[in-house]
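# Got a predicted structure here, sequence first:
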Amino acid sequence: MENISLVIMEKEKDTGFLSRELGSYEVKYDTEYVSSIYASREDENLYVNMYLTVPGEFEDWKYNAILDNYDTGLYKDKALLAEEDEDSYNPGWVIKFLFLENDNEMEEKINELLGIHVSELERVLSQLKNIEDEYRD
């Protein structure tokens, strides 16, 4: 697969508008796993909010099983926040981390976090058949 770029824009706190491009970063994973990404200022820091998702359509039991079995603890030492995105149509998570000024470091960080997501999804999705009875009741 060809590398694809993600663009991070700064989102204005007061208006919610995307005001300026902070950078464009090549990702090694399919961008369909990222539903949204932007940076916003809090205090003196600039943080990236990356919204991760699972592409496709899911029955209710699969939706719940994916969310219940996805381990956000994998991001513990990699991000400031990793939690379920309750507003997402598909199972989704918000990963928040500090924006890195160095383009190479930022690109590595994004790819590292996407790699964790893709690996964890593969694990969870492979277990769905084994836990279907628990969730269909």
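Looks like it arrived, so ask away.

# drop to CA atoms for contacts and neighbour counts, all remaining ones
Will do.

# so where do the strands sit in this protein?
When secondary structure is read from DSSP state E, the chain shows strands at 4-11, 18-27, 34-42, 45-53, 81-84, 92-98.

# take the one below as the second:
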Amino acid sequence: MRLLHWSRLAPGSALANLEKALAAEQNPKLKEAMEKAKSRVQTAKDCDGKGIACFKEKLKDQNAQVRERAAYELLWANTDESRDGLVEALADKDNETRYAAIMGVLRRMPADGVTVADKVKAQLDSERGQAQYIRINEDLKRLEVRLRRGY
């Protein structure tokens, strides 16, 4: 769990130390977790100094950990531009990425909240009954209500 949180926060400069630790690790389960963490830290390194546009592009990556880190970076940026990137990530198939997107949009509500709420409602309707989204979609339902109410 600590490795997960660390990899969400670590700067790209920490990648070299992580690679050294990964090379020395003997435990296969820990090594697998470190590989996932590495992709998150690699994302931070790839976008270091490139701004929000780089992280918005990373939201399209095939790797769920890359998308998750990009979503958290956009959440922390807390700008209109970063929020607009997160609106698309509300429909991400990965729950962690989706959670970061929900929190980012909640922090900085869009001016066209009803339009976004309509998209969220359509998404919720299409995902009804899909067990993997039951818990995260409760947060999405709360977001929809706040978007419609404008606060």
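Looks like it arrived, so ask away. Everything numeric in this text was worked out from a predicted model, so none of it was measured.

# Superposed, what's their TM-score?
After superposition, the two chains reach a TM-score (TM-score structural alignment, normalised by the length of the first structure) of 0.26; 61 aligned residues with a C-alpha RMSD of 4.8 Å.

# re earlier: with mean neighbour count as extra columns, can I get the strands of the first structure in TSV?
Formatted as TSV, those follow (neighbours: other C-alpha atoms under 10 Å):
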stretch	mean neighbour count
strand 4-11	18
strand 18-27	15
strand 34-42	18
strand 45-53	20
strand 81-84	18
strand 92-98	22
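
# possible to save those as a markdown table with distance to S119 of the first structure?
Below are these laid out as a markdown table (distance: least, C-alpha to C-alpha, whole Å):
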| stretch | distance to S119 of the first structure |
| --- | --- |
| strand 4-11 | 19 |
| strand 18-27 | 15 |
| strand 34-42 | 14 |
| strand 45-53 | 13 |
| strand 81-84 | 15 |
| strand 92-98 | 14 |
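
# quick one, which of those strands is nearest to D68 of the first structure?
Closest approach to D68 of the first structure among the strands of the first structure is made by strand 81-84 (9.8 Å; C-alpha to C-alpha).

# packing partners for the closest one?
strand 92-98 (3 or more C-alpha pairs under 8 Å, 6 or more residues apart in numbering; DSSP states H and E).

# Now do the strand it packs on against strand 34-42, angle only.
Following axes from the mean of the first three to the mean of the last three C-alpha atoms, to 10 degrees, one obtains 40 degrees for the angle between strand 92-98 of the first structure and strand 34-42.
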